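[1] below: sequence and its predicted model.
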Amino acid sequence: MFVAKSFFIFSVLFCSLVNSKPADPDASAQIVKFDNDLRLDGYNFDFETSNGIKRTEAGVLKPGTGKDNDQTLNVDGDFSFTFPDGTPFSVKFVATEDGYRPTVVIGQGRAGK
């Protein structure tokens, strides 16, 4: 009888400890801002979530200049978030026919802002 009561009490305490862990704020994050503009010559979008994730991007279609006249898409944008320990992280980037060029900032405000 004592073993059964002890097991029951242990089970109740264990279940309450398992269920009492803090909620993950990222699991319930919601989009608080969203804009999207798609055009024939390019696009723009940006969004922000309730847990502080931010992203902006703009792309512009440039006419080709080579002999095959291929168009290129030039893109610039940035994104940022905060690590669980409170450290801010951000990337500002440009992507052209010359490649992808990011600027990464850790521990300060948003890159390029």
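    Done, it's in. Numbering: from 1, shown residues only.
[2] make it CA atoms for all contacts and neighbour counts henceforth
    Will do.
[3] strands along this protein, start to end?
    Read by DSSP state E, the chain holds these strands, from start to end of the chain: 31-39, 42-49, 54-62, 72-82, 88-96, 99-106.
[4] okay, buried residues for stretch 41-56 please.
    Of the residues in stretch 41-56, those with enough neighbours to count as buried (16 or more other CA atoms under 10 Å) are 44, 46-49, 51-56.
[5] centre of the chain versus it, how much separation?
    With CA atoms, centre = their mean, to the nearest Å as the basis, the distance from the averaged C-alpha position of stretch 41-56 to the chain average is 9 Å.
[6] can you give me the neighbour number for the closest residue to Asn51 other than its chain neighbours?
    Counting by CA to CA, 6 or more residues apart in numbering, Ala29 is the residue found nearest to Asn51 once chain neighbours are left out, at 5.7 Å. In terms of burial, Ala29 registers 13 neighbours under the definition other CA atoms under 10 Å.
[7] the structure to be compared is supplied as follows:
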Amino acid sequence: MLTVRSFILIGAIFVSCANGRPADGDAQAQTIKFNNDLRLDGYNFDFETSNGIKRTENGVLKPGTDKENDQLLNVDGDFSFNLLDGTPMSVKFVATENGYRPTVVIGQPKSGRR
């Protein structure tokens, strides 16, 4: 089950990985879009930077099934950016009591035409 504590841990890992990227032209990137809505029953946020990084996320707090005060946080979202060689990468994910399920696309998605 994905609890609030587990979600915070996943977020901390994501931030530490993002901070480990070497400084280059991305260090000058500006935030061009930012929305954040925190509610008692969940949250949503999205942002975009001038160097093409995009992130969206929605979380919904739901009652748990194990303990009287247990709660679950169901989350879905996506993020995308360019790898160091310029290759685009995107991840869509769902995180529920059934686990974290990402879908990763590296490179351009193939279209039906040639």
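    Nice, I can see it. None of the values given here were measured: they were computed from a predicted structure.
[8] work out the TM-score between the chains.
    Scored by TM-score structural alignment, normalised by the length of structure 1, the superposition of the two chains gives a TM-score of 0.70; 85 aligned residues with a CA RMSD of 1.3 Å.
[9] circling back: show me which pair in the buried residues of stretch 41-56 of structure 1 is furthest apart.
    In those, the most distant members under the criterion CA to CA are Asn44 and Asn51, with 22.2 Å between them.
[10] other residues contacting stretch 40-56 of structure 1?
    Taking contacts as CA atoms under 8 Å, 6 or more residues apart in numbering, the residues outside stretch 40-56 of structure 1 that touch it are 25-26, 29-38, 57-62, 73, 77-82.
[11] out of those, which are buried?
    For the contacts of stretch 40-56 of structure 1, a burial check counting by 16+ other CA under 10 Å picks out 57-60, 73, 77-82.
[12] go through those residues and name the one nearest Phe14 of structure 1.
    Proximity of those to Phe14 of structure 1 was ranked by CA to CA; the top entry is Thr82 with 32.5 Å.
[13] ok, the residue nearest to the closest one when sequence neighbours are not counted - how many residues close by?
    Once flanking residues are discounted, Thr82 of structure 1 sits nearest to Pro88: 4.3 Å by CA to CA, 6+ apart. Applying other CA under 10 Å, we find 17 other residues in the vicinity of Pro88 of structure 1.
[14] can you check which part of structure 2 stretch 88-107 of structure 1 sits on?
    Under TM-score structural alignment, the match for stretch 88-107 of structure 1 in structure 2 covers residues 88-107.
[15] now that stretch, how far from the centre of its chain.
    Stretch 88-107 of structure 2 has its average C-alpha position 9 Å from the chain's average C-alpha position, going by CA atoms, centre = their mean.
[16] tell me the buried residues in it?
    When neighbours are counted by 16+ other CA under 10 Å, the buried residues of stretch 88-107 of structure 2 are found to be 88-90, 92, 94-96.
[17] and the residue nearest to Asn51 of structure 1, how close does it get to Leu13 of structure 1?
    Summarising the geometry, the distance separating Ala29 of structure 1 from Leu13 of structure 1, computed by CA to CA, to the nearest Å, is 30 Å.
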